[in-house]
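**Q** missing the sequence, but the structure's below:
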């Protein structure tokens, strides 16, 4: 259900999109726009999600983050099941209006990752160093490094009986 009070403008010119005051988001071929979500206090990247027209409208109207789940193919009010609702403190759109950035405060324990970590970006990819395997060109043995040393909630308890939101 779209909100009739939220209106996106048609894209009419580069000047309108890049220098104007009208919100004219460019959704991709699947009807989605990328959304980077960061913690409003620390600036830490919490997640990358996608919004369709309805998710963006609901986020603007309610001040709570809504996304489109590509794996489940449904609208997703972040925290509706877990209680870890993301309250939008600030929303920005990039220069050509094809990406959204929201700064949020998260209810509860502050976690945003369905795996139980605070951030969905809980592992670091080593760069600029030799791979951990013999062949210089083979990076298959490169180990990810955990940046978070513990989960802030148990996803099996929170999402008991629900299908895993990530399809392998």
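**A** In hand now; what should we look at? Just so it is clear, the structure is predicted and the values come from calculations on it, not from any experiment.

**Q** use CA for all of it now, contacts and neighbours both
**A** Fine.

**Q** ranges for the helices of the protein?
**A** 14-19, 53-62, 155-158 (DSSP state H).

**Q** chain center to the first one, what's the gap?
**A** Just to be clear, that refers to helix 14-19. With CA atoms, centre = their mean, to the nearest Å as the basis, helix 14-19 stands 25 Å off its chain's centre.

**Q** Residue 93 touches residue 56, doesn't it?
**A** No - the pair residue 93 and residue 56 does not pass the contact test of CA atoms under 8 Å, sitting 11.3 Å apart.

**Q** higher neighbour count, those two?
**A** Taking residue 93 and residue 56 together and counting by other CA atoms under 10 Å, residue 56 has the greater number of neighbours (24 against 15).

**Q** How about the more buried one: what's its closest non-neighbour residue?
**A** Of all residues not flanking residue 56 in the chain, residue 66 sits nearest, at 6.9 Å (CA to CA, 6 or more residues apart in numbering).

**Q** Help me confirm that the one you found comes into contact with residue 51.
**A** Yes - in this structure, residue 66 is within contact of residue 51 by CA under 8 Å, at 7.2 Å.

**Q** which ones are touching residue 78?
**A** By CA atoms under 8 Å, 6 or more residues apart in numbering, the contact set of residue 78 is 64, 65, 66, 67, 84, 85, 86.

**Q** Try it again at 10 Å.
**A** For residue 78, the contact set (CA atoms under 10 Å, 6 or more residues apart in numbering) comprises 64, 65, 66, 67, 68, 84, 85, 86, 87, 106, 112.

**Q** can you pull the contacts of residue 37?
**A** Residue 37 neighbours (CA under 10 Å, 6+ apart): 43-49, 65, 86, 88, 91, 100-104, 112, 119.

**Q** Comparison target below:
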């Protein structure tokens, strides 16, 4: 952990819009394939740890404790990047995921319950003849 990493985390904390309960959602995405893996919650301390330790740390709302992905399962998330959305109320954490991201043992938390929405079509782009 470097002083620059700590200073960067502290500076970024001032821009994050946490919920009334002091949490911010963190979307976890595989850095190279861009596959969305999971969503977890972070408070200020979990964010600091994620920013300075190179591993993703979450706040468990059900257990009321910190948990670092992979400490018990071996399915570690190594931080590759962290971005704050335009509203400052959601984090995007890009990671190198080792093993399954979901607690059910699957690669992603978003592959088990595919819904059937009505889909839309993008209008065809009109091009001028040159």
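**A** Received it, and whenever you're ready, just let me know what you need. As the structure is a computational prediction, the values presented were derived from the model and not from experiment.

**Q** and for residue 66 and residue 51 of structure 1, which residues touch both?
**A** 57, 58, 59, 75, 76.

**Q** what's the counterpart of residue 101 of structure 1 in structure 2?
**A** Under the alignment by TM-score structural alignment, residue 101 of structure 1 pairs with residue 92 in structure 2.

**Q** before we move on, back to that, of the helices of structure 1, flag the one that's most buried.
**A** For these, the largest average neighbour count (mean count of other CA atoms under 10 Å) is found in helix 53-62, namely a mean of 18.

**Q** That one vs structure 2, mean deviation?
**A** The superposed helix 53-62 of structure 1 is, by mean CA distance after the TM-score superposition for structure 1, a mean 0.3 Å from where its aligned residues fall in structure 2.

**Q** Where does that helix end up in structure 2?
**A** Helix 53-62 of structure 1 covers residues 44-53 of structure 2 once aligned (TM-score structural alignment).

**Q** what's the matching stretch in contact with?
**A** 1-10, 12-14, 16, 18, 22-24, 26, 41-42, 55-59, 65-68, 78-82, 91, 93.

**Q** which of those residues are buried?
**A** Those of these that meet the buried threshold are 6, 9, 12-13, 16, 18, 23-24, 26, 41-42, 55-59, 66, 68, 78-80, 82, 91, 93, by 16 or more other CA atoms under 10 Å.

**Q** For structure 1, which segments count as strands?
**A** Assigned by DSSP state E, the strands in structure 1 fall at 33-39, 45-51, 66-69, 74-77, 86-93, 99-106, 123-124, 145-146.

**Q** Next, format the ones you listed as TSV and append distance to residue 17 of structure 1.
**A** As requested, the strands of structure 1 are exported to TSV (distance: least, CA to CA, whole Å):
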stretch	distance to residue 17 of structure 1
strand 33-39	15
strand 45-51	19
strand 66-69	23
strand 74-77	26
strand 86-93	10
strand 99-106	12
strand 123-124	35
strand 145-146	39
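
**Q** Quick one, which of those gets closest to residue 18 of structure 1.
**A** strand 86-93 (10.1 Å; CA to CA).

**Q** Mean per-residue distance, that closest one versus structure 2.
**A** On superposition with structure 2, the mean distance recorded for strand 86-93 of structure 1 (mean CA distance after the TM-score superposition for structure 1) is 0.7 Å.

**Q** how far does that strand sit from the chain's center?
**A** Centroid separation for strand 86-93 of structure 1 versus its chain: 11 Å, with CA atoms, centre = their mean.

**Q** what does that strand rub up against?
**A** The contact list for strand 86-93 of structure 1, computed with CA under 10 Å, 6+ apart, reads 23-25, 35-41, 59-60, 62-66, 77-80, 99-108, 110-112.

**Q** can you rerun that using 6 Å?
**A** Applying CA atoms under 6 Å, 6 or more residues apart in numbering, the external contacts of strand 86-93 of structure 1 come out as 63, 64, 65, 99, 100, 101, 102, 103, 104, 105, 106.

**Q** measure the third one to residue 47 of structure 1 for me?
**A** Distance, residue 65 of structure 1 to residue 47 of structure 1, using CA to CA, to the nearest Å: 12 Å.

**Q** I am finished for the moment; much appreciated.
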